[in-house]
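sequence unavailable; structure follows:
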């Protein structure tokens, strides 16, 4: 593995905002790396990647299209610090050894996780309408509050285009009766722009259980819309709306074997997200005010043989006011400063749906709210040193109040020299509604006495470019301590806080290389050591993981071929069968290979091919639930 660590070449997020998405045109440029790409999630106001002291990665639309990405998880697997578990029910994403509800997921700035679980279900999330994905690793609650304990993922959809009008379409078919269709429009006039997109996806899937022959498919549909309008000089009104439906089939656990077996189980999820915002700036852009209201509504229903087993509905409403002031002090270290202060209000509500075994009092709506006050200060000194700090105080009506902080620094030592970066911060995650009140009688009971989870983490790294920045390598060491970790207790069929400290530490190596014009290589390696207070390795977090992506663009940038490798080392899981009903087991290491390409037939027509799991390797990311075998996808996309 030490050899692999030395040979993998990738782009690490902090200045890698560009490395994750080199366009064909850029691939022909003698200076392939752009260090001034904006990373929105790196603070309360936009920040250039090279000035960011936190560990950040960006996936651009060019990257998604060059690799013909269908599911967003296939792109996220290629980033350092991330592990994904696809199996029964929701597809979970973990970051730096944290849990799935320790990662805050935003879509166009709206919190998208389900109120019931605090997690975002990545199954069914297609890449067709996504402009870019920003990933921020490490505790970030000082900026974003609860659930940003281990990191933040901000998904930004395609926006409008001024003084233009363009329609787009896509059709795709594949093995396992897979098909996708997309229709979109983006355009605008001189003072307004917008974008609308709708897509449908279906597949017969594969048999998830180890035995039997029943395939478990899925059906999904998404509608999204965005607009921006200049309603006055230096004042902009914007809004977004997103509606998504998913029906996913799965196999339930056989209580005789404690492993999944063929069954007619399914889960239906319906979500609606929206926001409306107002941004006003002074003519010199020194003072910026933002006002935003957002909402999210998610309903989940679980069925067996067509009968409702359980279900819940969660809602989230929030408001934000933020004021930022930028100024310079040329006589003092040639410094530039940005001060930001903000207030956030959020209300979450939740109720179970009427199903067999649900008591009448469990149908009552439960709610909680918080008031958050946040401040941030950033400064740039001598055009080489970049410092940032943030402090947040949350007032909760259901839990104790929380104060979190963040400090970061980046130093460009000299022209062409290494860039040093470091950050330290704290995070908090409140108990979920499921953990507090349960979700299925007799199977999972609630614990209203749970305490919020709290973390403190730091990272330090060095980034260096070689051969005129045609190769960029970044090495980052991270460490985090988690207090009051919430876990499932099979003894009590409920959740509980662990005594003591859970520890996460590891190494992220990332690089990008473009030694030859048109040939781009990206890779990463992550070592993660995540243990509970007893020193036991946490489940579904591989100790070693790595990825490699090679993309070649040729024939006057009209043709592209790519290959991907995704490696997960041995991973621990839990077997809930006899004799102890909580037995640790190991899932064997696996390496998956994807391959594909595309050809631009004309300015408005492109064909593409993607083959996933090319070597048809058997694998499991959740005990007993098989991953998909070889799948071939072919499609056409065009515009007019």
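Perfect, I can see it now. From a predicted model like this one, the values you see are computed outputs, not experimental measurements.

can we go C-alpha only for contacts and neighbour counts from here?
Fine.

what's the burial count for the nearest residue to residue 168 once chain neighbours are set aside?
Closest residue to residue 168 apart from its sequence neighbours, by CA to CA, 6 or more residues apart in numbering: residue 639 at 4.2 Å. Neighbour count for residue 639, taken as other CA atoms under 10 Å: 15.

what are the buried residues along the lengthiest strand in the chain?
Of all segments of type strand in the chain, defined using DSSP state E, the longest is strand 307-329. Residues 308-326 are the ones in strand 307-329 that count as buried (16 or more other CA atoms under 10 Å).

can you check stretch 489-497 too?
Residues 493-497 are the ones in stretch 489-497 that count as buried (16+ other CA under 10 Å).

please apply the same query to stretch 567-577.
567-576.

could you find the closest non-adjacent residue to residue 458?
Spatially, and ignoring its direct neighbours in sequence, residue 458 is nearest to residue 424 (4.1 Å; CA to CA, 6+ apart).

mind checking what secondary structure the one you found has?
In three-state terms, and counting by DSSP: H, G, I helix; E, B strand; the rest coil, residue 424 is strand.

pretty sure it sits against residue 409.
No - assessed by CA atoms under 8 Å, residue 424 is found out of contact with residue 409, at 9.4 Å.

quick check: the farthest pair among the buried residues of stretch 567-577?
Using CA to CA, the buried residues of stretch 567-577 span at most 26.6 Å, a distance reached by 567 and 576.

how many neighbours does the closest residue to residue 304 other than its chain neighbours have?
Counting by CA to CA, 6+ apart, residue 304 lies nearest to residue 265, which is 4.4 Å off, once chain neighbours are set aside. By other CA under 10 Å, 20 other residues sit near residue 265.

and what of the one 5 residues further on?
Residue crowding around residue 270 was assessed by other CA under 10 Å; the count is 17.

that one - that's part of a strand, no?
Yes - counting by three-state DSSP, residue 270 falls inside a strand.

leaving out chain neighbours, which residue sits closest to it?
Leaving aside its sequence neighbours, residue 270 sits nearest to residue 245 (CA to CA, 6+ apart; 4.6 Å).

what's near enough to touch that neighbour?
220-222, 268-271 (CA atoms under 8 Å, 6 or more residues apart in numbering).

which of those residues sits closest to residue 197?
Once CA to CA is applied, the member of those that ends up nearest residue 197 is residue 222, at 7.9 Å.

surely the closest one meets residue 183?
No - look at residue 222 against residue 183 with CA under 8 Å: they stay out of range, at 10.8 Å.

put this next to the previous one:
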């Protein structure tokens, strides 16, 4: 006997999505295409359990069936759970999921399209733990994750490429990577030293590879660090900043064209003029960092934004 859930929820649904595509490149005849995908899904959530299964355990499971006009049918499954031993400060989480993604009409028929693309399938899992301490003024966490993908849909940059797929495609095209794998860690610490002051540091390590040749997947940095700080004063003034640091990566599948890492700093401020009216402003990329996430495609420089929020 596994015990009876004190609370359980069951959900079912259905979706029908139709996509249309029409485009004309360089004055040529317009390209038209359409497709549809019908889906049904169900999900069950149960928590907590009565003895002999301990309290503090919650489980979720779901199943989905997709029927695509062009690429046929696929059924995927997902499950997750969380457990708090003795309902204390430690939480253990785990999840498993499967995915199915058919190529979009743009990926098939645009000037960058490839009509030979196959649908992408994947399965992934993660396992993590978080622990609160110092009277819940601090929290640390770590998560391990892995993902295996078949026929990963990827954009192929054709600058200086000898790949046969680049013939007559000087600006690039889409292609499948037969097998790709991703694994890594997410590490984090959050501090709440006084009421209204939040500080969080997160570090993500990702190793993403094309399994057919051992090269790193393009445009996926191995290291990413973010630092966030927010402070709200009693007078209604709020100040905050985010520092994002991203490591080096490669722009192309052959790993011959590097992309430099970068650091971007954003700052923000707000003022609660009334109980439900707030004046806010922010500066994105405050120091005007010059960087690229795609070769020869520069990212926005310094930007200023502001406005008024009204909460009902």
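On my side now, so go ahead. Quick caveat: nothing in here was measured; it's all calculated off a predicted structure.

so after superposing, what's the score?
With the length set by TM-score structural alignment, normalised by the length of structure 2, the two chains reach a TM-score of 0.83; 294 aligned residues with a CA RMSD of 2.7 Å.

need the buried residues of stretch 489-497 of structure 1 in a markdown table with distance to residue 594 of structure 1 and secondary structure, can you?
Below are the buried residues of stretch 489-497 of structure 1 laid out as a markdown table (distance: CA to CA, whole Å; DSSP: H, G, I helix; E, B strand; the rest coil):
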| residue | distance to residue 594 of structure 1 | secondary structure |
| --- | --- | --- |
| 493 | 40 | coil |
| 494 | 40 | strand |
| 495 | 39 | strand |
| 496 | 41 | strand |
| 497 | 41 | strand |
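
any idea which of these is closest to residue 469 of structure 1?
residue 497 (47.4 Å).

hang on, residue 93 of structure 2 packs against residue 129?
Yes - here residue 93 of structure 2 reaches residue 129: they are 6.1 Å apart, a contact under CA under 8 Å.

just give the nearest non-adjacent residue to residue 463 of structure 1, would you?
Among residues not flanking residue 463 of structure 1 along the chain, residue 474 sits closest, at 4.2 Å (CA to CA, 6+ apart).

tell me how many other residues crowd the one you found.
The burial count for residue 474 of structure 1: 28, using other CA under 10 Å.

in what helix or strand does it lie?
Following DSSP states H and E, one finds residue 474 of structure 1 within strand 471-483.

next: residue 184 of structure 2.
Counting by DSSP H and E, residue 184 of structure 2 is part of strand 173-191.

what is that strand packed up against?
Under the contact criterion of 3 or more CA pairs under 8 Å, 6 or more residues apart in numbering; DSSP states H and E, strand 173-191 of structure 2 touches strand 138-156, strand 197-210.

whereabouts in structure 2 does stretch 390-403 of structure 1 align?
Residues 62-75 of structure 2 are where stretch 390-403 of structure 1 lands when matched by TM-score structural alignment.

next, the buried residues of that stretch.
For stretch 62-75 of structure 2, by 16+ other CA under 10 Å, it's 62-68.

break down structure 2 into its helices, ranges please.
105-109 (DSSP state H).

can you give me the helices for the stretch 151-300 of structure 1?
In the stretch 151-300 of structure 1, no helices are found when defined by DSSP state H, counting those that start in this stretch.

so which residue is smack in the middle of structure 1?
Compute the mean C-alpha point of structure 1, and by CA atoms, centre = their mean the closest residue is residue 153, 3.8 Å away.

tell me the contacts of that one?
By CA under 8 Å, 6+ apart, the residues touching residue 153 of structure 1 are 103-106, 133-136.

that one and residue 586 of structure 1: what is the separation?
Distance of residue 153 of structure 1 to residue 586 of structure 1, given as CA to CA, to the nearest Å: 29 Å.

try residue 2 of structure 1
22 Å.

same question for residue 62 of structure 1.
37 Å.

for residue 498 of structure 1, same thing?
Counting by CA to CA, the gap from residue 498 of structure 1 to residue 586 of structure 1 is 23 Å.

what does residue 327 of structure 1 give?
55 Å.

rewinding a little: more crowded one of residue 2 and residue 586 of structure 1?
Legend: neighbour count by other CA under 10 Å for residue 2 of structure 1 and residue 586, higher for residue 586 (14 against 6).

tell me which residue of structure 2 matches up with that one.
With the correspondence set by TM-score structural alignment, residue 586 of structure 1 lines up against residue 258 in structure 2.

likewise for residue 246 of structure 1?
Checking TM-score structural alignment: residue 246 of structure 1 goes with nothing.

who are the contact partners of residue 246 of structure 1?
Residue 246 of structure 1 touches 124, 218-221, 267-270, counting by CA under 8 Å, 6+ apart.

list the contacts for the closest residue to residue 165 of structure 2 other than its chain neighbours?
Residue nearest to residue 165 of structure 2 in three dimensions, not counting chain neighbours: residue 173, with 7.8 Å by CA to CA, 6+ apart. Counting by CA under 8 Å, 6+ apart, residue 173 of structure 2 touches 111-114, 155-158, 165-166.

just send the residues you listed back as CSV, with distance to residue 189 of structure 2 too.
Formatted as CSV, the contacts of residue 173 of structure 2 follow (distance: CA to CA, whole Å):
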residue, distance to residue 189 of structure 2
111, 45
112, 42
113, 43
114, 44
155, 35
156, 37
157, 37
158, 41
165, 45
166, 45
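
which position in structure 1 pairs with residue 21 of structure 2?
By TM-score structural alignment, residue 21 of structure 2 lines up with residue 351.

thought residue 267 of structure 2 was touching residue 287?
No - in this structure residue 267 of structure 2 lies outside contact range of residue 287 using CA under 8 Å: 10.4 Å.
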